[in-house]
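**Student:** Provided below are the primary sequence and the corresponding predicted coordinates.
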Amino acid sequence: MTNANASPDVLESDACYLALKTHDARFDGSFFTAVTSTGIYCRPVCRVKLPRRENCRFFRHAAQAEAEGFRPCLRCRPELAPRPMGTANWSTEDASRILAQQAARLIDEPDAWTDEGPGAAQIAARLGVSDRHLRRIFEAQFGVSPLQYLQTRRLLAAKQLIADTRLPMTQVALASGFASVRRFNAAFVEHYGLNPSALRRAGGAEGGDGRAIEVRLGFRPPYDPNAMLGFFARRALRGVESITAEDGKVPTAGKNAKAPAPAFTRLARTLRVQHGAQVHAGWLQLRFDMAREQMLLSVSDSLAPVLPVVISRARAMLDIDADPMAINAALHEAFPHGDGLRVPGTVDGFELAVRAVLGQQITVAAARTLGSRLVEAFGEPIATPIDGLDRLFPTPAAIAAASGDALGQLGIVRQRQAALHAL
């Protein structure tokens, strides 16, 4: 999509228009089309009537389109697009480009969203450069300031909550990083020219009354959901995770390695999110809609205040923002039938680290057994409507306070006990 002799972010308009014309989902999120005759910008997969070529402008990032005065399409909904495809080649890229991309990654994380930040000064301090230098290289890379980029990310996150849920506007504003509904409304009207309530469509998933919240997340095909969910099924911890097969049953780890793998349809798990001083606990459930290139995410009402955080972690867990073309090109020789493979992630970094410690030098099945025992002994009980989900993964404090004898009774040897305590 770019000219080899040009800046990596200079888009080839003819190639973009061809992808738009064919609704090619492989390029979803890699660029946005702004239509000058309507003042609206869309994803490449948008099914509206194809605009005339001379009326199209192409932008790498949604923030660039909004900075030029374009509004997001209400039909294809740019907030559903996978995040921009990374083109980072760490061995050849210049330091300024890497620094700008890292700053954008920090802004993209909802964990850091507040009304005051993450401001350019805080991000610059974290990256070890001056505020002025960060703003200069960020604008050179993305065409907008860090504040404009952050504002677009928060407003698109709020737009998704408005369209897909019935959360109160106060909760939408706070979850999207705004300090008040007044500031949220003002920003929304300024950018999109309409009040947030005008976007709320009838029949959205209910929130605020104990029912699950449902949102949709786009991904770029091809994607092999069975390979991904199969990975998690082999490592699922009792009480924390549940992966359901096509027949509605929860598969168990069999000893027959030659048996055909079941077709997995759903992943569910419990989750704890600490956001500032507040701790929110609940559950999430993930299913794939392959026909629409979307992942369906259901979240317990208790996680509504941190819904953008949960969405971000779910995207990372199933690697749905990856560039499949680059992956397939790299894997083709080693795995000729590996189309759609992705890298499994996690919704909790501490949990992943504990599981890595437990899994050293033993089989996957043995590590799963140790992890399940640890959850049963030190995980907090939680009530969910999903069979088999009744525990949260242990907190760092709970594992740090566990005695060596208590860990030893679970079958955890002393070296791993020391590693867990140190962690």
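**Tutor:** Here it is on my side, so go on.

**Student:** could you use CA atoms for every contact and neighbour count after this?
**Tutor:** Will do.

**Student:** wouldn't I137 be in contact with A100 here?
**Tutor:** Yes - the criterion here is C-alpha atoms under 8 Å, and I137 meets it with A100 at 6.2 Å.

**Student:** more crowded one of the two?
**Tutor:** A100 (21 against 18; other C-alpha atoms under 10 Å).

**Student:** excluding covalently adjacent residues, which one is nearest to that one?
**Tutor:** F138 (5.1 Å; C-alpha to C-alpha, 6 or more residues apart in numbering).

**Student:** mind listing residues that contact whichever helix or strand that neighbour is part of?
**Tutor:** Counting by DSSP states H and E, the element that carries F138 is helix 131-142. The contact list for helix 131-142 (C-alpha atoms under 8 Å, 6 or more residues apart in numbering) reads 9, 61, 64, 96-97, 100, 103, 120-121, 124-125, 144-146.

**Student:** show me which of these are buried.
**Tutor:** When the contacts of helix 131-142 are checked for burial by 16 or more other C-alpha atoms under 10 Å, the buried set is 9, 61, 64, 96-97, 100, 103, 120-121, 124, 144-146.

**Student:** same for the top helix by length along the chain, what does it pack against?
**Tutor:** Determined from DSSP state H, the single longest helix within the chain is helix 146-164. If you count contacts as 3 or more C-alpha pairs under 8 Å, 6 or more residues apart in numbering; DSSP states H and E, helix 146-164 packs onto helix 62-67, helix 95-108, helix 131-142, helix 169-175, strand 213-218.

**Student:** which element follows the first one toward the C-terminus?
**Tutor:** Proceeding N to C from helix 62-67, the next assigned helix or strand is strand 71-72, under DSSP H and E.

**Student:** and the second one, by the same measure?
**Tutor:** Note on helix 95-108: by DSSP H and E, the next helix or strand toward the C-terminus is helix 120-127.

**Student:** now that following helix against helix 131-142, angle please.
**Tutor:** With axes from the mean of the first three to the mean of the last three C-alpha atoms, to 10 degrees applied, the angle from helix 120-127 to helix 131-142 works out at 90 degrees.

**Student:** who touches helix 120-127?
**Tutor:** Helix 120-127 has contacts (C-alpha under 8 Å, 6+ apart) with 99, 103, 106, 130-131, 134-135, 146-147.

**Student:** what ranges do the strands span in this protein?
**Tutor:** 32-35, 40-42, 56-59, 71-72, 213-218, 241-245, 264-275, 278-289, 294-299 (DSSP state E).

**Student:** identify the residues contacting the longest helix of the chain?
**Tutor:** By C-alpha under 8 Å, 6+ apart, helix 146-164 touches 62-63, 66-67, 78-80, 104, 107-108, 113, 119-120, 135, 138-139, 167, 169, 172-173, 175-177, 187-188, 196-197, 199-201, 204-205, 214-216, 308.

**Student:** and the comparison structure, right after this:
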Amino acid sequence: MTFDRDSCYEAVLARDRRFDGWFFVAVTSTGIYCRPVCPVRSPKLANCRFYANAAAAEQAGFRPCLRCRPELAPGHGLLDVSRRLAQAAAALIGAGFLNDANLSALAARVGVSTRHLRRIFEAEFGVSPIDYAQTQRLLMAKRLLADTTLPAAQVALTAGFGSVRRFNDLFSRRYGFTPARVRKHATDAARAATADTLTLDLPYRPPFAWDALLYSLTSQAISGVERVTHDSYTRAIAVPHDGTRVTGWLRADHLPQRLALRITLSSSLTPVVPSLLAQVRRFFDLDCRPDLIDARLGALAAALPGMRVPGAFDGFETAVRAIALRHWPRADAHAWLQRIADAFGTPVAQAPDGLRTAFPSAHALASVSAQTLRATGLPLRGVTCLLKLADEVVQQRVFLEPFTPLDETLAHLRDVIGLDEWSVQYVAMRALGWPNAYPLGDPLIAQMAPDDGACWAPWRAYAAQHFAYAAGQEASAA
């Protein structure tokens, strides 16, 4: 990635949040690298070096700023299809994939050879996948030290280091100070934590239509699994880890003055913090670029800028939702989803009021007989589709998550599993995070929207979200 130095420097002088996460500025006179929004006094241009990512800055010998905290920068989102393989690998690394697997497994996961992965990764990020992973572990550890009260040993293990000694040594050599120095400066998030919870703030680029996002989540919430209030979202969750499912709950609250969401996690989820934070960012679409998207949507976004498209904590759950919504009206579909969650989901202990269970996994539903599923009220065609979906996910013949090969995955959903086009587009939008998906299944939405929405490509999913919100508001007013 190349940079226009003058443009980057102008963004640094203006502390322009549109560029937060898109590059980092390193200052030769201090040996420190920062986000372009750092509040410290702006450096001289002659002393600035610009890097595409934190790993490249650290490989060049710079340390992360303790004020703006580069580990908090928003990510890139899905913008350039030609870079999707490298971005897919980076997303998996950021979620902790290499903490438990090797580079060959990562290459197989994104569908290329190990040699090819190294080549495209270094071309995109300027560092090797291993160097990139090391930086991600260090930044995750730095975040946990600053924002939680976890013991240092647990911080090291959660961030993906094999031993506390290795963590301490690498941290001190890379950053020039000890982990204890970070721990001395407790943040508001750390002070908000309790013995039973962790609290972490996740920044975003403004504007953020939080109320509209909550409205969308309210209309889709599964009772017992999710709870949405006028200002927060809470969810029971089960995350795969070391052959088991780690259960717990999380809550998201909006901090508009900080341009962040405050995420409170039950302490039981500590072992899966890296992967879970990546899921949370996708679910709330925190890496969205509203400046680019709203400019493309034009008048459609003028009244409500910063619309987000909700993602998925589990792509399989999203596909099951689609199956339910194609067989019943929304209220009946959600009643059925609640029944199967209560019957086959994973109970979550000590969850907040209103939460009982995490949504059942593909493995859990794949083991349920067709007769038992028919007894829940699902028509035979839906049962056949659901069991085929569960089996395909369990056998890893299809992956319902961002950065999977789009065309092949959508074709698999249509031809092998038997989903209709609305369901395929719904899964593409929420589970695959594809910004150009265009699900217009609701007749009221279809009346409001053009046939193909080509004028809004490649952001048709955001246009569809605007229409869905407008249709909901119109229905509520009626």
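**Tutor:** On my side now, so go ahead. In this text, all values refer to a predicted model and were calculated from it rather than measured experimentally.

**Student:** re earlier: map the residue nearest to A100 of the first structure onto the second structure.
**Tutor:** Correspondence of F138 of the first structure to the second structure, assessed by TM-score structural alignment: F121.

**Student:** now the helices for the stretch 201-350 of the first structure?
**Tutor:** For the stretch 201-350 of the first structure, the helices defined by DSSP state H, counting those that start in this stretch cover 225-235, 307-317, 324-331, 349-358.

**Student:** would you reformat those as a markdown table and include distance to D301 of the first structure and mean neighbour count?
**Tutor:** Converted to a markdown table, the helices of the stretch 201-350 of the first structure look like this (distance: least, C-alpha to C-alpha, whole Å; neighbours: other C-alpha atoms under 10 Å):
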| stretch | distance to D301 of the first structure | mean neighbour count |
| --- | --- | --- |
| helix 225-235 | 24 | 19 |
| helix 307-317 | 9 | 21 |
| helix 324-331 | 33 | 15 |
| helix 349-358 | 23 | 15 |
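
**Student:** and these as CSV, adding distance to L271 of the first structure?
**Tutor:** As requested, the helices of the stretch 201-350 of the first structure are exported to CSV (distance: least, C-alpha to C-alpha, whole Å):
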stretch, distance to L271 of the first structure
helix 225-235, 15
helix 307-317, 9
helix 324-331, 28
helix 349-358, 10
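
**Student:** out of those, flag the one nearest F264 of the first structure.
**Tutor:** Judged by C-alpha to C-alpha, the one of the helices of the stretch 201-350 of the first structure that comes nearest to F264 of the first structure is helix 225-235, at 5.5 Å.

**Student:** what range in the second structure matches the closest one?
**Tutor:** Taking TM-score structural alignment as the measure, the second structure aligns residues 210-220 with helix 225-235 of the first structure.

**Student:** what does the matching stretch contact?
**Tutor:** For stretch 210-220 of the second structure, contacts defined as C-alpha under 8 Å, 6+ apart pick out 227-233, 254, 307-310, 334, 469.

**Student:** average offset of it relative to the first structure?
**Tutor:** With the two structures superposed, stretch 210-220 of the second structure lies on average 0.9 Å from its match in the first structure, counting by mean C-alpha distance after the TM-score superposition for the first structure.

**Student:** any idea how far that stretch is from the chain center?
**Tutor:** 17 Å (C-alpha atoms, centre = their mean, to the nearest Å).

**Student:** now do stretch 312-321 of the second structure
**Tutor:** Remark: stretch 312-321 of the second structure is offset 14 Å from the chain centroid, using C-alpha atoms, centre = their mean.

**Student:** could you tell me where it falls in the first structure?
**Tutor:** Alignment note (TM-score structural alignment): stretch 312-321 of the second structure is matched to residues 346-355 of the first structure.

**Student:** stretch 408-421 of the second structure now?
**Tutor:** Going by TM-score structural alignment, stretch 408-421 of the second structure lines up with nothing in the first structure.

**Student:** and stretch 331-340 of the second structure, by the same measure?
**Tutor:** Aligned using TM-score structural alignment, stretch 331-340 of the second structure spans residues 365-374 in the first structure.

**Student:** mean distance, that stretch to its aligned residues in the second structure?
**Tutor:** For stretch 365-374 of the first structure, the mean distance to aligned residues of the second structure following superposition is 1.5 Å (mean C-alpha distance after the TM-score superposition for the first structure).

**Student:** what residues sit buried inside that stretch?
**Tutor:** Of the residues in stretch 365-374 of the first structure, 367-374 count as buried by neighbour count, 16+ other C-alpha under 10 Å.

**Student:** likewise for stretch 10-17 of the first structure?
**Tutor:** For stretch 10-17 of the first structure, by 16+ other C-alpha under 10 Å, it's 11, 13, 16-17.

**Student:** is it true that P84 of the first structure touches G29?
**Tutor:** Yes - judged on C-alpha under 8 Å, P84 of the first structure makes contact with G29 at a distance of 5.1 Å.

**Student:** more neighbours: those two, which one.
**Tutor:** Using other C-alpha under 10 Å, the more surrounded residue of P84 of the first structure and G29 is G29, with 27 against 17.

**Student:** quickly note the distance from the alignment partner in the second structure of the more buried one to R137 of the second structure.
**Tutor:** Using TM-score structural alignment, the partner of G29 of the first structure in the second structure is G21. G21 of the second structure is 17 Å from R137 of the second structure, where distance means C-alpha to C-alpha, to the nearest Å.

**Student:** now for Q101 of the first structure: what does it line up with in the second structure?
**Tutor:** Using TM-score structural alignment, the equivalent of Q101 of the first structure in the second structure is Q87.

**Student:** and what of F288 of the first structure?
**Tutor:** Matched by TM-score structural alignment, F288 of the first structure corresponds to H254 in the second structure.

**Student:** any idea how far the match of Q101 of the first structure is from Q220 of the second structure?
**Tutor:** According to C-alpha to C-alpha, Q87 of the second structure stands 29 Å off from Q220 of the second structure.

**Student:** what do you get for D147 of the second structure?
**Tutor:** 31 Å.

**Student:** and what of F62 of the second structure?
**Tutor:** 45 Å.

**Student:** ok, T135 of the second structure next?
**Tutor:** Taking C-alpha to C-alpha, one finds T135 of the second structure at 37 Å from Q220 of the second structure.

**Student:** OK, contacts around L318 of the first structure?
**Tutor:** L318 of the first structure makes contact with 228, 342-346, according to C-alpha under 8 Å, 6+ apart.

**Student:** name the residue closest to the centre of the second structure, please.
**Tutor:** Central residue check for the second structure by C-alpha atoms, centre = their mean: the C-alpha nearest the mean position is that of R282, 2.1 Å away.
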